[in-house]
Each structure stands twice: as C-alpha cells, then as structure tokens.
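A.B. asks: sharing a model that was predicted from the sequence below.
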Amino acid sequence: MLDRKHPGHVFDVAVVGGGASGASATYHLSRAGLDVVLLDRNDLNTEASGRNAGSLHGQIQHEPFLEEGAEWAEAWLPALRFLADSLTLWDDLSDDLGTDLQVAKKGGILVADDVSQLAAIERKVALENRIGIPSRMLSADELRSLAPWLSDAVVGGELCPIEGKANPLLVAPAFARRAVEAGALVRTQTPAVGFDRDGDTRVIRTPGGDVRARRVVLAGGDGMPDLARHFDLDLPISSGAVQVSVTERVDPMVAHLFYYAGGKLTFKQAQSGTLLIGGGWPARRNAAGEWVVNPDSLRANLAMAIRIAPMIADLALLRTWTGIGNGTPDHSPIIGPVTAEGDVVVGFYPYMGFTAAPLMGRILADLAQGKDPGLDLAPFAPTRF
C-alpha cells in the first residue's frame, strides 16, 4: 500500500480550505472513517475564520434588511434558518472538540436611539419569529436593565436570544486537531493550482506535487472563485477587508452581542475582558496593495461605539486588525455539487461563515459521501447566479 504522502496515494476526500468550514468538514469526514487530506494555501485559520470578531449571528442583519428590502428578506429566510440550526451545534461544540472555545450565547441585542428606527426592527422580528427564532422587541427600560452601560439616548430595540460569541482563534484549529486524531492528514502551504481527471479520481495540482482523491470539497473562502473556474463555474463572491478593534481589559460589563440600528457597529466583550468593536468598516490598501487599517473607518467606528456606550471613551485601544469579508449578491450561501458527477462539492457562507461553520462542515461531509444532508439546499445552488 502506498504511503499517504506518496503522489500515487488516492484519498477518499480532499478538502481545499483550512478555515472553520473546511476544518469542520475534515473533522466530520475523518470521524466517519474516511481517508481525508486537508489542503490550505497558507496556514490553518489565517484568513476570514481566524480574523473575525467571533460573533455568532442568528438574526436578519439590520443593514441589508434596510438596503435590500422586504422581498430580499423573505427570500433570505432559508439562509437565516441555516444559521439558527448551526447555532444549536455550538452548544456542545467545546465538549465535542475537547477545547474550551469560549462559547457564550447570552443573546444579541439590536439597539435603536431614534424612534423612527423601531418600525423596521419590528418588521424584522416578525420575519424571524416566522421561522421559529424567538426574537422580541425591547423597551428602553428593558434594554437598560440588561445593559445599564447603554447611552440614555436608547429608545428600544430587539433581543435575539440565540446569538452569542466564541473565540475565532480556537475553532478551526480544534476541528483540525480532532480530525488529525481521527486519521486525517493536514498539508499547509499547499495551494490547489489546478485540477485534472484520471478515471474516477480527481488530481489536484499543487506546487509540492499532485494530490489524488475520489472526491473533493471546496471550502476556500475568498479563493473560491478561482477554484470554481477550474470546473467552468463562475461564482460571484466578493472580497473586501474590514477591520476590528480591541480595548484593554475591563471588568465584566457586556453580556450580549450588540448591534446599532443607526450604523455599522457590533460590540461585545471577550472572555479575557477586552471589548471587541467592529461592524464591517472597510480597511484600505497601501501603496503595495496590501490591506491595512483605515484611520477614517477607525475613527467613525469608535465614535459610533462611544455614542452607544459613553463609558468606554477613556479606555485604551490595544490594536486594530483587518480581515477579509466575503459576500454574495443575495447574501445567501453557496452549497452543492459543481460537477455533473457530484464528486466535487462547494460550501461557502457569506459574511457570517464563522457562525455557519459547524453545520456547513457536517453538510459538506454528507455531500462528499453521497448522503442526503437532510436540508433543502435548492436556495443555495451554485448554479443559481
């Protein structure tokens, strides 16, 4: 029998992409007893999965709800249900992976400081309730009882009880570690630069030599458009860098994941005590074309945070970093086969892929084994664009 590192060895499945979704798929496949290799062009968890702020989302995001309108929101409900189902998996994930992932699901709160914002929030809550998410409206007094540090200008908002946070630095590595324990092989610094066919085997070309597998899972984040083109599929995945800031440690203060109805803002407290401030503010490119922190975005983001939480104004800011945010035109995931034979499958969740990763990995593992994932994937078909 050929050694698994020999170029002639044929794996059952090759997973391309070492973020949370790819590592999750590798974990589920290896636990099912398959011979699996995970390939990443860099190191594991170095892109979107490891550079986000760790939010676990389970409500319709307010900004696209306002911008895209009611018809879009109706069509997006299957993608929201996907997030809600994935959030249930987070409850036991630390135990499953043998790692404290610092999961805390105390709920998410959308805060309004203008009464004109409340009608849209109420419509959004009604849609969430329709698919079983128990969101509800909050009065100003209820908000302050949950978060006494909020500005006096707050007039009401929404509580989505299924939301929370986790540590993004820990999740993908924990999936990968347990996958390796179950027999998976992980190869970093191994980009997939081409794909060929040899009978019933897919041949993945890499700078370090060919990798052969009977089936392939593509979970490469912002590398997905290039990967999909090898199979004559054009995936309209956009990429842009956004930034997140972290403050010095403070005593426990913020139990929830907070959003602001008046602009781009997410706000939460990590287990370490630091406050994480984000919301999708864009980074910029320097003269060399590298993504770097945009000071204009930083000032605007911090001003918005101070508007909602005035007591943080005197805290020291420790650092601000950039991470890639990937999107699709309809904000919905892309999941399914990309070949007529069904031996190459793709999985990508825009903007909130960290939340979706536990379920995404499970579904991709089912598809790679030819199993019914138990979920209607028609709204997420790769060929819908």
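C.D. replies: Received the coordinates, thanks. Residues are numbered from 1 along each chain as shown.

A.B. asks: please make it C-alpha for all contacts and neighbour counts, starting now.
C.D. replies: Noted.

A.B. asks: Arg319: neighbour count?
C.D. replies: 10 (other CA atoms under 10 Å).

A.B. asks: what sits against it?
C.D. replies: Neighbouring residues of Arg319 by CA atoms under 8 Å, 6 or more residues apart in numbering: 245-247.

A.B. asks: now those residues in JSON lines, with secondary structure?
C.D. replies: Listed next are those as JSON lines, based on DSSP: H, G, I helix; E, B strand; the rest coil:
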{"residue": "Ser245", "secondary structure": "strand"}
{"residue": "Val246", "secondary structure": "strand"}
{"residue": "Thr247", "secondary structure": "strand"}
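
A.B. asks: below is an additional structure, to be compared with the one above:
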Amino acid sequence: MTAAYDVAVVGGGLVGLTAAWHLARDGASVVLLEAGDLGAEASGANAGSLHLQIQYPEFVKYGEAWARAYAPTLRFLAASIDLWQEMSEAVGEDLNVRVKGGVVVARTDAQMRAIAAKARIEASVGIVTEVLGRDELRAVAPYLSDAAIGGGFCAGEGKADPLRATPALARAAVAAGVDIRTRTTVTGIARDAQGFALATPGGAVRAARVVDAAGARAADCAAMVGVPIDLGGFPLQVTVTEPVAPLIPHLVYSAAGKLSLKQAPNGGCVIGGGWAARVHGDGGLATDPANFAANMGIAADVVPVLGQARALRSWTAWVNGTPDWRPIIGEAPGVPGFFLAIFPWVGFSAAPMTGRVVADLVLGRAPTVPLDGISVLYD
C-alpha cells in the first residue's frame, strides 16, 4: 500500500528541512525526500554568510532600477536573520550565529559613490547602511588595508555555521515527526483528484500537497507538474584558511572585486564571494586554481594579515540563481497544492523565513512576512 502524507517536501537542504519542521510542529504529516544526503549541496557547502545588503557587484552590474525592484526583498532577509538569531535555542544547539555587521570596502571615489547610492535604496525599505569615511571605517574595522578610503557598514549582517545548521534542523524535524528519506530521488510527479503521487526508486509516495525546495534542481522538479521556472544552477567554490588570532568580527566585502570574508570561531577565515568552480564532464565539481588565486589575492589586499595565512581547504557546491535575483515563493500558478520555495543566490541567509513562509502558505495561513513585491508570484 502506498504511503500517504499531508505534505511531501522535495529537497533536504535548510529550506526543505525548515518547512518540514514547521509543518510537522503544526500537526501535518510530512515526508521529506532528498536525492542525496541532507545539506550536501548549497546548504552545507556555502560560506555561512548572513547577507542583508544589496550585493555590490550586482548593484554596479545591473543598476539602480534593478536595485529598487529587488530592495523589498531585504525586508524578508532582515526577518530571516532575526529567525537565525532564535534558531540555536529553538533546535537546542549552538549554530554559531553572530550578527556583528557587514562592511563593503572601497578603494576609489567612484566606489564610494556607488556605495552611497546603494545605501539610499536600502534605506527606502528600512535597511540602514552607514557610509563611512577612511577614519570612521578604520575605527570600526582596524584590520583593513590602508588602501581602504571608506565603505558601507550594515549592522544587521552576520554569519552562521552551515556545517552545524543542517544536521541540527534535521534532528529537530525528526523529533517533530517528519519522515526523512535520503538517497530518494523523485523521478516523476503525477496529479489526480486526491493530490500528488511522487515516483521514487523505492516506490510511489502520495501527498495532498508538495513543497518544491530542491535548490538548484527546483526547476526540474517543477517541470514534472508543468511549471516552467527560469532558474539555473551555478558552480561556486569557497576556501578556509588555517586558524589565525581573533581579528575579523564582521562579514567583509570588497568593492574592488568579488569577496565575502568572515572569521569562524576556531580562527579560520572563510573566503568566497561567488567565484566559479570547474565543472567536469560528468557534472562533478572541482576547485578552479585561477579563481582560487584571484579570490585569495583580493582577500589579502583587503585584509593584509591574510597574506601570511595558509589556505587549508577549498570546496565546491551548486547554488541556484535567477536572472533578477527575486525569490519564487508561493503556490504554483495553475497547479493547486504545489508550492515553490526558492530564494536564489543568498538562500542560506533567507532559509529560516523561506521555510516558515512556505509552511504558512501550505497550511492556508497568511505568510509571516507578506510576499507582495518580494516573490515574483505576488507581483
């Protein structure tokens, strides 16, 4: 006999686990289907940044009109970072969440003007980014290079530990009653009057509703019910250094090149920023040496002491992205009962609220954060 559930969640990253956890705690019977291992993709392999600012490279690349359209999304990110700060207590484990602020470092007057323009747009949705001159910036972040002439400081940004977060959420979900099935690929989804039948190698699973939280593969899942999504998977790489003395409390970016930098509790510095990994013919990933060297060079230019630190390990992951950076959260048009839970590019930051909001929608409640102007499904 085919097992039947109120909700099937496809995807065992942070968004899927958080959605399943909330649904089960509110009384729904939930099965979570993960093709590989929990958190093995972007949720466990990202750099652990909690982003709140509009990303500087995209602001420069796409312009102010794009930034104004994207800006309402920052309210969602702010609410999600609030949830991150409650998460350790909620799951009973320290997830190393620290919100000490983020700084975009400028080296030219043109970069300072762009930071100021970006800050004005952020302020329009209630996100404060202070524009700091050289001396003000040095007072906040004395570890920066003398070449820094100023920057933007957003107090609401921070970091969390992706290696702790996914297992902790999984344990919380199981405790709430979620049936988690790893190495269970969904190969097809059929609709009928009773809901959905999800085909897997271990047999069909029935559910009245489905949540698509499949990350970089979410478009493939949505296509099974005839829903097209303009979503891609992007191969990125991250590096961690050997432990160094406590130095960097902030999330650090550079206006001169792609960089995200933070220091973990053990002293290691986690360095990323959206640098591409190599893709093998079989779809596997490997660190790209040229991009590794460029990423490390920018980090050392911004924080000179890192020029003396050895890189210990690099790793790769597929992340999902959309052309406009806007989230796709809500019930799929024309497919009642099928819900999309996609927050592109900065999904780690947004995961707690994405999971909560999609659980709200599945259960027929108003979303904790209104989605108008945020999700493309609510335009």
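C.D. replies: Received it, and whenever you're ready, just let me know what you need. What you see is a predicted model; the values in this text were computed from it and never measured.

A.B. asks: that older thread, and of the contacts of Arg319 of structure 1, the nearest to Gly325 of structure 1?
C.D. replies: Closest approach to Gly325 of structure 1 among the contacts of Arg319 of structure 1 (CA to CA): Ser245, at 15.3 Å.

A.B. asks: so how far is Phe258 of structure 1 from the closest one?
C.D. replies: 15 Å (CA to CA, to the nearest Å).

A.B. asks: so for these two, which residue has more residues nearby?
C.D. replies: Shown here are Ser245 of structure 1 and Phe258; by other CA under 10 Å, Phe258 has more neighbours (26 against 21).

A.B. asks: per the alignment, that one corresponds to what in structure 2?
C.D. replies: Aligning on TM-score structural alignment places Phe258 of structure 1 opposite Val252 in structure 2.

A.B. asks: tell me if I'm right that that match and Lys262 touch.
C.D. replies: Yes. Using CA atoms under 8 Å, Val252 of structure 2 makes contact with Lys262 at a distance of 6.4 Å.

A.B. asks: what residue in structure 1 is paired with Arg171 of structure 2?
C.D. replies: Using TM-score structural alignment, the equivalent of Arg171 of structure 2 in structure 1 is Arg177.

A.B. asks: Lys100 of structure 2 now?
C.D. replies: By TM-score structural alignment, Lys100 of structure 2 lines up with Lys106.

A.B. asks: tell me the contacts of its match?
C.D. replies: 161-164, 255-257.

A.B. asks: please, which helix or strand holds the nearest residue to Trp275 of structure 2 once chain neighbours are set aside?
C.D. replies: The shortest distance from Trp275 of structure 2 to any residue other than its chain neighbours is 5.5 Å, reached at Leu236 (CA to CA, 6 or more residues apart in numbering). Counting by DSSP states H and E, the element that carries Leu236 of structure 2 is strand 232-241.

A.B. asks: and that strand, what does it pack against?
C.D. replies: Counting contacts by 3 or more CA pairs under 8 Å, 6 or more residues apart in numbering; DSSP states H and E, strand 232-241 of structure 2 packs against strand 269-272, strand 311-321.

A.B. asks: so it matches what in structure 1?
C.D. replies: Strand 232-241 of structure 2 lines up with residues 238-247 of structure 1 when matched by TM-score structural alignment.

A.B. asks: chain center to the matching stretch: distance?
C.D. replies: 13 Å (CA atoms, centre = their mean, to the nearest Å).

A.B. asks: just the buried positions in it, please.
C.D. replies: Residues of stretch 238-247 of structure 1 classed as buried under the neighbour-count rule (16 or more other CA atoms under 10 Å) are 239-247.

A.B. asks: would you convert the residues you listed into a markdown table that also reports distance to Asp366 of structure 1?
C.D. replies: Listed next are those as a markdown table, based on distance: CA to CA, whole Å:
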| residue | distance to Asp366 of structure 1 |
| --- | --- |
| Ser239 | 28 |
| Gly240 | 31 |
| Ala241 | 32 |
| Val242 | 32 |
| Gln243 | 34 |
| Val244 | 34 |
| Ser245 | 37 |
| Val246 | 38 |
| Thr247 | 41 |
